[in-house]
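Asks: below are the sequence and a predicted model; questions follow.
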Amino acid sequence: MIDAWGAHRIFVSPVWMLVPLLFMLVGMPGSRSDAAEVPVSAPVVEAVRISGTINPAVAAFVTEQLDRVNREKPAAFLLELDTPGGLDLAMRQIVKAVLGSQVPVVVFVGPAGARAASAGALITLAADFAGMAPGTNIGAAHPVSIGGGRDNGDDVLMGKVVEDAAAYARSLAMRRGRNPVWAEKMVRDSVSIAAHEALQRQVVDLVAENRTELLRMLHGRTYRRGDEIRQLVCQDATVKFSGMDWRQKILNTISDPNVAYMLLLLGLLGIFFEISQPGVVLPGAVGAMALLLALFAFQTLPVNYVGMLLIVLALVLFVLEVKVTSFGMLTVGGLISMTFGSLMLFEHTEPFMRLSRAVIAGTAVVTAGFCLLVAWFVVRAQRRRVVSGQEGMAGLRGETLTEVYRDGQIFVRGEYWSAYADEPIPAGETVEVVRMAQGLRLEVRRPKPVHTVVNTHPMSGSDKENIP
């Protein structure tokens, strides 16, 4: 027979044994409640910013970043754009990379006040999704000859260039489902339109105030990759910007016309100093590097080689000013040649492809000051008394050690010299060197007497009384 305590013990013991088991079940990592609380990682959007001209350095940077993101597979690739245009070859390199990307490419013309002109307009047309900020514009994609701003020199050739660019813009717009008519007008008629008008004309897909609103509006939109329709997921995405490395920054900087111009002058001056003073090495090395960098930059710029030759002529005239007595006329000619050469060096309709007038004026002033400083040093050196060599002996004074006439010996500047004179000079007298003759013999003479100033005014009466 089981007593009451025994019955209670039999009933309670299994219950207490189940308590640890319940805790274990609740704490297991595979429980449904814990799985529901695991946060889902936010999508990542890789981004780069282009603010300036489209040149080979920028094209290499963008294509390199697109290659990287296609390996890492983020949600999208964002290209923030603010450009006045640039080189056609660099633009086509970026467009090829955009069209070949498996990751969706978003181009955003922003912030407010930015523009996607010329080459930037075609890059915008090539994107999977194109957006603009209010207060921005797109267009003016008419091709310009790299040799200058005038495109009427060869009508047939320029007509082919325009037709090619128009067909390219039209094909890009049709590939992305945008308005091909307006894309072609941007090329043929240099049409430029504002953000809201571009949205109405279906040149871009949307207008957003900022990057955050842009990604929110793009979330859920679809894009095509081959025969597959994909959906863009970018809600609350983390935007990671990448910048140029030091090498790309240097190449991008020297592509500026003003920087390339200064590198050209530095290179020519460095090589000139190395030729005029052989063995210094440093000016020649620096000049050669600067000249090579300038030549690299010139392949992306509309260089007029007549202007470059005028700059070289100016440097030649400056060198001749030091060698030839022209009373400053060669320097004036060099300044005129440098000014005209600088004005003609880069010819283009776009201001970002031309030299700054302030840079030209500053270079002319600095060059003129340098030439005047060199001329002043040369004149001062020519007027200074010679202190060494045969010419430096003339005018020195010494003492005769023996009688000097046809032959003799004197002591000058701590040394013993053989000397002769036109008249006998006894030993122990002071003599003046006339010149150094052949055989290291000195011609001497008695020093010229120092003339004293004599008062020729008549004495007054008081003065006469003071005379003893």
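Replies: Everything's here; your move.
Asks: only C-alpha atoms from now on, for both contacts and neighbour counts.
Replies: Fine.
Asks: show me what contacts Val280?
Replies: Listed by Cα atoms under 8 Å, 6 or more residues apart in numbering, the contact set of Val280 reads Glu274.
Asks: against which helices or strands is the helix or strand encompassing Ile193 packed?
Replies: Following DSSP states H and E, one finds Ile193 within strand 192-194. Counting contacts by 3 or more Cα pairs under 8 Å, 6 or more residues apart in numbering; DSSP states H and E, strand 192-194 packs against strand 137-139.
Asks: for the following helix or strand past the strand it packs on, buried residues please.
Replies: Once strand 137-139 ends, the next helix or strand along the chain (criterion: DSSP H and E) is helix 155-175. Neighbour counts using 16 or more other Cα atoms under 10 Å place Met158, Val162, Ala165, Ala166, Tyr168, Ala169, Arg170, Ser171, Leu172, Ala173 of helix 155-175 among the buried residues.
Asks: just to check, the second one is in contact with Val187?
Replies: Yes: the pair Val162 and Val187 passes the contact test of Cα atoms under 8 Å, sitting 7.3 Å apart.
Asks: just the helices in the stretch 351-468 of the chain please.
Replies: Per DSSP state H, counting those that start in this stretch, the stretch 351-468 of the chain carries helices over the ranges 357-383, 389-393, 461-465.
Asks: need those in TSV with distance to Leu25 and mean neighbour count, can you?
Replies: Formatted as TSV, those follow (distance: least, Cα to Cα, whole Å; neighbours: other Cα atoms under 10 Å):
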stretch	distance to Leu25	mean neighbour count
helix 357-383	78	13
helix 389-393	107	13
helix 461-465	137	9
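Asks: second structure for comparison follows:
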Amino acid sequence: MAGLTLFGPSVQAQSDDTVAPEVVSDTPSDTPSDTPSDAVARVDVLQVSGFVDPILVEAIGEAIDRAEADSSQALILQVNSDATVVDDDVVEDLLVRVANAPIPIGIWVGPSGARFYGTAAQLLAVADVTGMAPGSRVGYIGVPLDPPGLPEGTSVDFGIAEERLRNGSVGLSDARSLNVFKQRVDDEGVPTISNMLQAMNGYEENGVEVVTTKLVVLDDGSTRFDTVSVVRFSKLTLLDQLFHTVASPPVAYLLLLTGLALLVFEFFTAGVGLAGGIGAISTVLAFTGLAVLPTQPWAVVLIGLAMLAFAIDVQVGIPRFWTGVGIVLTIIGSWFLFEPVPGSSMRPSWLALIAGVGGIILTFIV
């Protein structure tokens, strides 16, 4: 049996009774003598988690280039994404990139409970092999795009499923009945990445067949599929992961309130201290995230005015009228900070809202 090679930050490999990969190494530098399946090229897996933003779009392009350069036989995108926060022209370029990839591209929406919402979900129409885990959902694709540069005979066409997918989502049963996926296996869904490897097995492109599993007959006469291809997982780099994380509504929101509050206090103390430095960094990171997300500028202005109102009472050291004004403006700005997108309200969770507003109240009153 071959195994799973971990590339980049370590991840937990999944397995099941059908395909049983074995962990071979935790580095990307395996030599042919290190792997039991010398003649079988590896398969790359990129984890696409969180909103589809410019960082993830770039990571997908780099993963395609890396797979081609390293002679991998296929690339699987493991997707769990609630929304797409890039413009349609960026999605169009990505559709063309995936459709014209020199290696087969598979998309697996998993594990169970995963989502693939937004315009980027149209990638399911141009990828070579697609599947989803039970309990996952896909949809809210919007109007199908028609980018120039797609290969002849390829288009963003979901057939009878298009009406359901435009402004709604479907689970596994509906997706199967509507032929949303090209999963190439008869199983009820594709529950693990190991099953997705089996779904890729036998796919042929440009005269080259993908080989990922083999049928093994056991002593008792039963059969199973064993993985014969090394699988290399990859994630975002630490720096990319940082900026991808700050481009999430709760993180950007809390960084904004924290940064501005610290700057207000630092402004009325002697010198520039630790609080000012942390406040400046938090504010810069917050606006980096807000620039990616569908932020409502007027709500950001309200939060800024709230901080000015707090600053008036901070000067005298006693919470008065302007502190109340600041609290009201903070609540309004927090609630309407982000515009909803199909499939997601984009509003920070109740926990984040309570932490943000509650923290501001405690900071400027207590």
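Replies: Cool, got the structure. Please read these numbers as outputs of a predicted model, since none were measured by experiment.
Asks: make CSV out of the helices of the stretch 351-468 of the first structure and add distance to Ala314 of the first structure.
Replies: Shown next, in CSV, are these (distance: least, Cα to Cα, whole Å):
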stretch, distance to Ala314 of the first structure
helix 357-383, 10
helix 389-393, 36
helix 461-465, 70
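Asks: okay, buried residues for stretch 158-172 of the second structure please.
Replies: Neighbour-count burial for stretch 158-172 of the second structure flags Phe158, Ala161, Glu162, Arg164, Leu165, Arg166, Gly168, Ser169, Val170, Gly171, Leu172 (criterion: 16+ other Cα under 10 Å).
Asks: what residue in the first structure is paired with the last one?
Replies: In the first structure, the residue equivalent to Leu172 of the second structure is Ala195, according to TM-score structural alignment.
Asks: equivalent analysis for Val300 of the second structure, please.
Replies: By TM-score structural alignment, Val300 of the second structure lines up with Met308.
Asks: just the buried residues of stretch 158-172 of the second structure now: which is nearest Trp335 of the second structure?
Replies: The closest of those to Trp335 of the second structure turns out to be Gly168 (Cα to Cα; 24.3 Å).
Asks: residues contacting the closest one?
Replies: Gly168 of the second structure makes contact with Gly139, Tyr140, Gly343 under the criterion Cα under 8 Å, 6+ apart.
Asks: how much space between Val228 of the second structure and Leu4 of the second structure?
Replies: Val228 of the second structure is 10 Å from Leu4 of the second structure, where distance means Cα to Cα, to the nearest Å.
Asks: scratch that, Val292 of the second structure is what I was asking about
Replies: Taken as Cα to Cα, the span from Val292 of the second structure to Leu4 of the second structure is 34 Å.
Asks: ok, these two, which is more surrounded?
Replies: Leu4 (25 against 17; other Cα atoms under 10 Å).
Asks: quick one: secondary structure of the more buried one?
Replies: Secondary structure assignment for Leu4 of the second structure (DSSP: H, G, I helix; E, B strand; the rest coil): strand.
Asks: which strand or helix spans the aligned partner of Phe241 of the first structure in the second structure?
Replies: The alignment partner of Phe241 of the first structure in the second structure, by TM-score structural alignment, is Phe233. Phe233 of the second structure belongs to strand 231-234 when assigned by DSSP H and E.
Asks: next secondary structure element downstream of that strand?
Replies: Downstream of strand 231-234 of the second structure, the first helix or strand assigned by DSSP H and E is helix 238-246.
Asks: angle of the helix or strand just after that next one against helix 238-246?
Replies: The helix or strand immediately downstream of helix 238-246 of the second structure is helix 249-267, counting by DSSP H and E. Interaxial angle of helix 249-267 of the second structure relative to helix 238-246 (axes from the mean of the first three to the mean of the last three Cα atoms, to 10 degrees): 90 degrees.
Asks: superposed on the first structure, where does helix 249-267 of the second structure end up, distance-wise?
Replies: Following the fit onto the first structure, the mean deviation recorded for helix 249-267 of the second structure is 2.2 Å by mean Cα distance after the TM-score superposition for the first structure.
Asks: give me the buried positions along that helix.
Replies: By neighbour count on 16+ other Cα under 10 Å, the buried set for helix 249-267 of the second structure is 249-266.
Asks: now the angle between helix 350-365 and that helix, please.
Replies: 10 degrees.
Asks: could you report the neighbour count for Arg92 of the first structure?
Replies: 16.
Asks: how close does it sit to Leu122 of the first structure?
Replies: 9 Å.
Asks: just checking, what residue in the first structure corresponds to Val251 of the second structure?
Replies: Aligned counterpart of Val251 of the second structure in the first structure: Val259 (TM-score structural alignment).
Asks: now that match: closest residue in space, sequence neighbours ignored.
Replies: Thr253 (7.2 Å; Cα to Cα, 6 or more residues apart in numbering).
Asks: which parts of the second structure are strands?
Replies: With strands called from DSSP state E, the second structure shows them at 3-6, 22-25, 43-49, 74-80, 105-109, 115-117, 129-132, 137-139, 169-170, 204-205, 208-209, 213-217, 223-227, 231-234.
Asks: what sits against Phe116 of the second structure?
Replies: Taking Cα under 8 Å, 6+ apart as the definition of contact, the neighbours of Phe116 of the second structure are Val79, Asn80, Ser81, Asp82, Ala83, Val109, Arg137, Val138, Gly139.
Asks: how close does the counterpart of it in the first structure get to Leu18 of the first structure?
Replies: Matched by TM-score structural alignment, Phe116 of the second structure corresponds to Ala116 in the first structure. The gap separating Ala116 of the first structure from Leu18 of the first structure is 71 Å, by Cα to Cα.
Asks: what's the answer for Ile50 of the first structure, then?
Replies: 66 Å.
Asks: again, but for Phe298 of the first structure
Replies: Separation of Phe298 of the first structure from Leu18 of the first structure (Cα to Cα): 84 Å.
Asks: sounds good, over and out.
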